[in-house]
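Colleague: structure of the sequence below:
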Amino acid sequence: MASEIRFNAFAMNTPGHLSPGQWTHPRDRSADYNKLRTWTDLAQILEAGLFDGLFVADVVGVYDVYGGGPAAALRHAAQVPINDPMLLVSAMAHVTRHLGFGITSTLTWESPYLLARRYSTLDHLTEGRVGWNIVTGYLDSGARAHGLDRLIAHDTRYGIAEEYMAVVYKLWEGSWEEGAAVRDRAQAIFTDPAKVHAVRHAGPNFRVDAIHLCEPSPQRTPLLYQAGTSDAGRAFAGRHAECVFVSGPSAAVIARRVRDLREAAAAAGRDPAEILIFSLLTLMVGETRAAAEDRHAECLRHASPGGALALMAGWTGLDLSTYGLDEEIRHIENDANRSALENITRADPIRIWTVRDVAERVSIGGIAPVIVGDARQVADAVEDWVDQTGVDGLNLAYAVLPETFEDIARHLVPELQRRGRYKRTYRPGTLRDKLFGRPRLAGWHPAAAHRPGAAPQG
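Modeller: Sure, this is the predicted structure:
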């Protein structure tokens, strides 16, 4: 039997996520990214469409590689201005019952002690519907904002991330025993001190001597997402991630990345099927093919090639303003987003990318394909994509917010349901329950070693 296809919506707390320029579109609401109603309306649309989650991207820093400064990013709203994604979640959770929230947080610039508290707080307030997309950052501008001259080297960041994860696992899984918050009104005891343990960690990057500030939340550790497909990123995902987000320009590229990720999971001693992989696509669905094509053409008229180049320059670390429009983009080693540079240089040896290609292709939906058609045509393409690549689901970018997602919920979801490829109701429980059938991390996960009474490791 064909597998169920999962959907996440992919968004960002900014007027220009992956389709720069669409804030000028007359039906687009992304310019109102700073109004809460934009997000609560979106959450309700997604839940009506039985989306598994809203995956909210984030970036710390500004895209200032193109032209040697932030002018292009500012002019075209290329992921700036950008607000904190985490502050959206409580309001969206309040107007929904099942929708999950995958929130991007950059551990390189975050105290593990405070990040652990914020995620525990949100896990309580959402009744267990929160996930953390673990990223290490990729912009030198973010490093300069934190007092460094440039970004920490790529593989060094992942080494720091390993220790960081050990700290937050100790806080989430090991500090409070189950039942520590007894809430005994008769004896006026809220917490049994004997069931709360100090976390003591002394490593090369972090020192902690404290109890976790939060009692155990429904998931304890939030659902763990990861989005790196470099060698270091795959190894990290193989050890830690429950869900992985990948992007790429073709099914062949995605299929190879899926295979590599599952091999990394196996090398870490995991069942490769225990990792859910979501790939980026943009779907433009209409009542008819002609209607969908009209909407796509309308979006192209509002697209911002300058914004696309500002984004890609930031992702790759290459100042594309110094290239000719028809000049081929070649691979160099740097500490930016290695997957993004791989996508337009070495990922597909048959395809040669020029600056003009990037300006046109990336202006709607980023680097991934855009599929346009009626419900039947798009469903055929989605099934073919999933079956070719081996992904478990899709992270769906939008062209027009929230219209793109309204069209998917109205037209595509019923068609996939008729084919038996999409759920008809939500499963009960936490986000992890819905995706994996359990509320807490599995016993194989490295976090489990930090639970009270766990066998000592190595």
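
Colleague: okay, CA-based contacts and neighbour counts for the rest of this
Modeller: OK.

Colleague: show me the strands in the stretch 1-150 of the chain, by range?
Modeller: 6-12, 53-57, 100-106, 130-135 (DSSP state E, counting those that start in this stretch).

Colleague: one more, so I can put them side by side:
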Amino acid sequence: MPTPNASKNKNGNSPKKQLILNAFVENCSGHQSPGLWRHPDDESSDFNNIHHWIKLAKLFESAKFHGMFIADVLGGYDVYQGPRNLSAAVKSGAQWPVNEPLALVPAMAAATESLGFGVTVATTYEQPYHLARRLSTVDHLTGGRVGWNIVTGYLDSAARNLGATEQPEHDERYAIAEEYLRVMYKLWQASWRDDAVVLNRETGVYSDPARIREINHVGKYYQVPGPHICQPSPQRTPLLLQAGTSKSGKAFASQHAEAVFVAGHSPAVVAKNITEIRQQAHKQFGRDPKSIKFLALICPIIGKTEEEATTKFAELQRCGDIDGALALFGGWTGIDLSQYDDDQELRHVESNAIRSAVEGWSKASPSVAKWTKTTVAKHITVGGLGATVVGTPAQVADEFERWIEEADVDGFNIAYALKPGTFIDVIELLLPELRKRGLFWDDYLVKGGAYRENISGQAGQKHPADDHPAARYHWKAGVEKDNHIITPEPEQESKHSLKRHVDASPESGRPERRKSARVPS
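Modeller: Okay, the predicted model is just below:
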């Protein structure tokens, strides 16, 4: 993956890591920055128009972004001023309304050649047989450029609308997801032999029945006889992405994820989790730890001068919606801050979760004298719970390098404040600086290639790597049915006993101030 202009690390021993860059979006208005749809330069409220998305996809491909990472939720943010009160989210447009993400992809893929598309779909609310078909279909239509961001869900509002009173418990959601992946691997990798489709016009055989078989999965949560209704797609198994750094989430990522989405306000927040996932992947599952790519959430506010960047950020914050931010915070954490007075110091409330979160933020932003719910809301109106960095191209590039060196990230999911303005600033101002430093490629490794090829940096690696669990299910050409084991290992229910993960954990602090890039408070 290194290009000819790759330079040395500070230690001078090895080439710099070239960054993976995805644009982080959602099929809604505003996404991570509630209220900024009001800004005169923002176009995110055009999300219902397919030409809006085609234009974005062309923009990202012209800049050689690896992919577009499309978030999703299946319910509204109804914790703030709750219970079950959607008013703040509805009024501010805080990820409401939100449309289905996968429907966007074929149109964008038809207008591009190499851009990948990572789509979020929750295992808890979708039957694996149905989702396997949908993802295989889109993998075919994109020529192998689709990825699946595997989530288990986190909103009770979604569960209520999908036949339950509340979500399954955190650990059970991961146990469901574990079995879900086994079903998917069997459908995608094991039910069709590579050469099952023969298209013999002389004999009239479209597919050879001897090369297709039932999977006959019988588990605790699913019974799926199969076979897969689609022939193998270019990637067979789409690129597998995952987010979640609870103990269960890390165990799941260590085994299955090819790219992991991490969020925190400084490299120190995510460094420990990245190290643990890499170590667990190697020691427990025999995977190459460097094959798992870690992408940090970041929202860069860039100006040609530091003053311009600071002024731009101040203007964005003025457009931010406080109640919308608190609605998002409530959905992300399960904490309703409306119960506290506007000027109440949150360091001294009874909630351990709130005190811990505020303590983490205060260490990273010591200039904030008093943490109130308004302070918290302002903190996340531009960029959400990830890092927001403000500065010149050189200063922001310094901050990107700091994340690489201190947290071992492989790249970033770039959130926007304004769409497409934030992305245009990244393309026109930041990417030339990154390329000058040897941190970003000049072109796709494989033009028209699979998403997995360009993310992994391995030309020809369309299918999961040999050390990935999906590969053990792969029914290769020439292997007779009786000689191929459809279940290559004992299937065990996930037994990780874990606490519920809260995104605004004690570690969720802001990056400390430094001249190379400013993270505003």
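
Colleague: which of the strands of the stretch 1-150 of structure 1 sits closest to Ala252 of structure 1?
Modeller: Of all those, strand 6-12 sits nearest to Ala252 of structure 1, with 20.1 Å by C-alpha to C-alpha.

Colleague: post-alignment, the closest one versus structure 2, mean distance?
Modeller: Taken over the aligned residues, the distance from strand 6-12 of structure 1 to structure 2 averages 0.7 Å (mean C-alpha distance after the TM-score superposition for structure 1).

Colleague: tell me which of the strands of the stretch 1-150 of structure 1 sits nearest to Ala267 of structure 1.
Modeller: strand 130-135 (20.3 Å).

Colleague: show me what that closest one is packed against.
Modeller: The contact analysis (3 or more C-alpha pairs under 8 Å, 6 or more residues apart in numbering; DSSP states H and E) places strand 130-135 of structure 1 against strand 100-106, helix 112-125, strand 223-226.

Colleague: Gly279 of structure 2 corresponds to which position in structure 1?
Modeller: Quick fix: residue 279 of structure 2 is Gln, not Gly. Under the alignment by TM-score structural alignment, Gln279 of structure 2 pairs with Glu263 in structure 1.

Colleague: what's around Gln339 of structure 2, how many residues?
Modeller: Other residues lying near Gln339 of structure 2 total 11 when counted by other C-alpha atoms under 10 Å.

Colleague: whoops, I mixed them up, Ile350 of structure 1
Modeller: For Ile350 of structure 1, using other C-alpha under 10 Å, the count is 7.

Colleague: same check, this time on Pro420 of structure 2
Modeller: Pro420 of structure 2: 17 neighbours (other C-alpha under 10 Å).

Colleague: distance of the counterpart of it in structure 1 from Ala449 of structure 1?
Modeller: Alignment note (TM-score structural alignment): Pro420 of structure 2 maps to Pro402 of structure 1. Pro402 of structure 1 is 42 Å from Ala449 of structure 1, where distance means C-alpha to C-alpha, to the nearest Å.

Colleague: what does Leu122 of structure 1 give?
Modeller: 24 Å.

Colleague: Gly334 of structure 2 maps to what in structure 1?
Modeller: Counting by TM-score structural alignment, Gly334 of structure 2 lines up with Gly317 in structure 1.

Colleague: how about Arg134 of structure 2?
Modeller: That one, Arg134 of structure 2, aligns with Arg118 by TM-score structural alignment.

Colleague: ok, Asn22 of structure 2 next?
Modeller: Checking TM-score structural alignment: Asn22 of structure 2 goes with Asn8.

Colleague: enumerate every residue touching its match.
Modeller: 51-55, 393-396 (C-alpha atoms under 8 Å, 6 or more residues apart in numbering).

Colleague: ok, Ser233 of structure 2 - contacts?
Modeller: Neighbouring residues of Ser233 of structure 2 by C-alpha under 8 Å, 6+ apart: 136-137, 139-140, 144.

Colleague: max-length strand in structure 1?
Modeller: As assigned by DSSP state E, the longest strand anywhere in structure 1 is strand 276-286.

Colleague: residues in structure 2 aligned with that one?
Modeller: By TM-score structural alignment, strand 276-286 of structure 1 lines up with residues 293-303 in structure 2.

Colleague: can you pull out the helices in the stretch 1-150 of structure 2?
Modeller: Assigned by DSSP state H, counting those that start in this stretch, the stretch 1-150 of structure 2 shows helices spanning 50-62, 87-92, 105-110, 128-142.

Colleague: can you put those helices in CSV and add distance to Leu445 of structure 2 and mean neighbour count?
Modeller: Converted to CSV, those look like this (distance: least, C-alpha to C-alpha, whole Å; neighbours: other C-alpha atoms under 10 Å):
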stretch, distance to Leu445 of structure 2, mean neighbour count
helix 50-62, 13, 18
helix 87-92, 41, 20
helix 105-110, 18, 20
helix 128-142, 17, 20
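
Colleague: and the spatially most central residue of structure 2, which of the three is it?
Modeller: Nearest residue to the geometric centre of structure 2 (C-alpha atoms, centre = their mean): Phe261, 4.6 Å. Here Phe261 of structure 2 is recorded as strand under DSSP: H, G, I helix; E, B strand; the rest coil.

Colleague: good, wrapping up.
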